[in-house]
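Undergrad: can't give you the sequence, but here's the structure:
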């Protein structure tokens, strides 16, 4: 690094890291953050295999881009998984959701809304707002290719 004219030796300009070094340092910490997030999402997805109404595949779909940015080996492991791999590949390639998942999703939303209304007994405005969000989500799910 060249010393600017009139600048004393050992100044801040001389001690500042190069842009490449800062990028590498940031890259390493970003990869670690993506890896941790991906592992957390896989963990939640694993719990979802045993807890009713907690989705598994959704969390694995969210873990894929995290692993793509941090660990290609883990990304490949998910994509080649015998049980979840085909659904993850279908989502990645076509944005597809299997018919049974669409049915389960919409049924879960209807049951969830019914339980919400029964347990919380919200006012009609709140119930209408929640219903509107669920209808929008259901419409999006149903419009996905199968």
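TA: Looks like it arrived, so ask away. Bear in mind that the values here come from a model prediction, so they are computed numbers and not experimental data.

Undergrad: make it CA atoms for all contacts and neighbour counts henceforth
TA: Will do.

Undergrad: what segments of the chain are helices?
TA: For the chain, the helices defined by DSSP state H occupy 12-15, 19-48, 57-70, 72-79, 85-94, 99-120, 124-143.

Undergrad: of the ones you listed, which stretch is the most buried?
TA: Mean neighbours per residue, mean count of other Cα atoms under 10 Å, is largest over those for helix 57-70, with a mean of 21.

Undergrad: take the one below as the second:
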């Protein structure tokens, strides 16, 4: 019995985490410099462990569904999404350096973290759509 109780508690936790991340993702879509996609990917992961209904809702969403499906199925990002991510990272660093100074601890630590995220994003494959594959052949 304890296992089923832990399983139910885990599902409730994942469901709550999913909704918190959906709300943060919506806020990120409205506010500059706050990420959207990362929160929605976490929400998709949490929903996949707690509610098939909400997981499918997010996968089929008109605005965000394509990105979520691409990540879940191919672990890849569209080229446009990578460009936007790099621009957002650069803007974040620029804002931090402007506010605190380019050689402040905040800018230096932030710059190292941003560089790490940029390297990770650079290593994610670009999602190639089937129409693009036939055009290249």
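TA: Yes, it's here. Remember, it's a predicted structure, so these values are computed and weren't measured experimentally.

Undergrad: tell me how they score on TM after superposing.
TA: Once superposed, the chains reach a TM-score of 0.82 (TM-score structural alignment, normalised by the length of structure 2), with 126 aligned residues with a Cα RMSD of 1.7 Å.

Undergrad: centroid residue for structure 2?
TA: Note on structure 2: the residue nearest the mean C-alpha position is residue 38, at 1.6 Å, using Cα atoms, centre = their mean.

Undergrad: map it onto structure 1.
TA: When structure 1 is aligned by TM-score structural alignment, residue 38 of structure 2 is paired with residue 58.

Undergrad: wait, what's in contact with that match?
TA: Residues in contact with residue 58 of structure 1, defined by Cα atoms under 8 Å, 6 or more residues apart in numbering, are residue 45.

Undergrad: from residue 48 of structure 1, how far out is it?
TA: Look at residue 58 of structure 1 and residue 48 of structure 1: by Cα to Cα, to the nearest Å, they are 10 Å apart.

Undergrad: now do residue 99 of structure 1
TA: According to Cα to Cα, residue 99 of structure 1 and residue 48 of structure 1 sit 19 Å apart.

Undergrad: cool, and residue 112 of structure 1?
TA: Taking Cα to Cα, one finds residue 112 of structure 1 at 16 Å from residue 48 of structure 1.

Undergrad: tell me the contacts of residue 85 of structure 1?
TA: With Cα under 8 Å, 6+ apart, residue 85 of structure 1 has these contacts: 78, 79.

Undergrad: how much space between it and residue 92 of structure 1?
TA: 10 Å.

Undergrad: cool, residue 27 of structure 1 as well?
TA: For residue 27 of structure 1, the distance to residue 92 of structure 1 - Cα to Cα - is 25 Å.

Undergrad: can you check residue 22 of structure 1 too?
TA: 32 Å.

Undergrad: trace residue 42 of structure 1 over to structure 2, please.
TA: That one, residue 42 of structure 1, aligns with residue 22 by TM-score structural alignment.

Undergrad: distance check, that match against residue 10 of structure 2.
TA: 18 Å.

Undergrad: now do residue 91 of structure 2
TA: Applying Cα to Cα to residue 91 of structure 2 and residue 10 of structure 2 gives a distance of 37 Å.

Undergrad: also residue 115 of structure 2?
TA: Relative to residue 10 of structure 2, and taking Cα to Cα, residue 115 of structure 2 is found at 34 Å.

Undergrad: so what does residue 139 of structure 1 match up with in structure 2?
TA: Under TM-score structural alignment, residue 139 of structure 1 pairs with residue 119 in structure 2.

Undergrad: quick check: the gap between its match and residue 51 of structure 2.
TA: For residue 119 of structure 2, the distance to residue 51 of structure 2 (Cα to Cα) stands at 33 Å.
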